[in-house]
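Following is a predicted model, sequence given first.
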Amino acid sequence: MNQTTLFTIESTIELLFENSHLRDISYNSFIPEIKKLQTNRSKIFVEKKNQHQLVFQIESNDITAFRASMNEIVSFGKIIENTVQLHKIS
């Protein structure tokens, strides 16, 4: 991260899925968005882990940028949750 700040904030968020198919769909839908979220103040990285996990890593230079990055991941998770619920009832 930027060397002019006095600290950085790092965090990991893990999303667990019922199966690898749902995990892969979620991963592929997030990848195009991740490039838009990279800034000088905050970076988000995502990777597949085992058959059921997506792991998001956040590195931020300040608390406001960290919160914005967290909100993006939480919003993404909510979209996934809503989509899965709609699929189950149809």
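Thanks, I have it.

going forward, measure contacts and count neighbours with C-alpha atoms only.
OK.

in stretch 65-84, what counts as buried?
Along stretch 65-84, these residues count as buried under the neighbour rule (16 or more other Cα atoms under 10 Å): Ala65, Phe66, Ser69, Met70, Glu72, Ile73, Ile80.

Give me the three-state assignment for the residue nearest the centre of the chain.
The chain has Ile73 as the residue nearest its centroid, 4.0 Å off, counting by Cα atoms, centre = their mean. Using DSSP: H, G, I helix; E, B strand; the rest coil, the three-state assignment for Ile73 comes out as helix.

Put this next to the first one:
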Amino acid sequence: MNDKNSFSITSSIEFTFKESEMRNIAYTSFLPEYNKLKSTRSQTIMKKKNGDVLLFNIESKDITAFRASMNDVISFGKIIESVEKIINK
């Protein structure tokens, strides 16, 4: 995947929800941001898995692009976590 480096970086992140409805809400909520993640140095694929898992597969050409992609997914996770706290009050 990389022209300059002799390596690429691949990682997966799974968010497992208690209910598939919340997973679907999270998926739909992230779609607008997901569509903006297009990059020549990193690719993020988001998919629903089983009934309650939201899966992110990341493949990057370099460590900086990988970190940026990971930060996007982590920031999304923090937002979902905050929303769940508000809902469950």
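Ah, there it is. Bear in mind that the values here come from a model prediction, so they are computed numbers and not experimental data.

tm score of chain vs chain?
The TM-score (TM-score structural alignment, normalised by the length of structure 2) is 0.94; 89 aligned residues with a Cα RMSD of 1.1 Å.

Excluding residues flanking it in the chain, which one is nearest the residue nearest to the centre of structure 1?
Taking Cα to Cα, 6 or more residues apart in numbering as the measure, Ile73 of structure 1 lies nearest to Phe56, with 7.9 Å between them; neighbours along the chain are not counted.

Where do the helices of structure 1 begin and end?
In chain order, structure 1 shows helices spanning 20-37, 63-89, with DSSP state H as the criterion.

so can I have JSON lines of those helices showing distance to Asn2 of structure 1?
Output for the helices of structure 1, formatted as JSON lines (distance: least, Cα to Cα, whole Å):
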{"stretch": "helix 20-37", "distance to Asn2 of structure 1": "16"}
{"stretch": "helix 63-89", "distance to Asn2 of structure 1": "13"}
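
Out of those, the one nearest His52 of structure 1 is which?
Distances from His52 of structure 1 to each of the helices of structure 1 were compared using Cα to Cα; the shortest belongs to helix 20-37, at 5.3 Å.

what's the matching range in structure 2 for that closest one?
Aligned using TM-score structural alignment, helix 20-37 of structure 1 spans residues 20-37 in structure 2.

Only the buried residues of the matching stretch, if you could.
Ser20, Met22, Arg23, Asn24, Ala26, Tyr27, Phe30, Tyr34.
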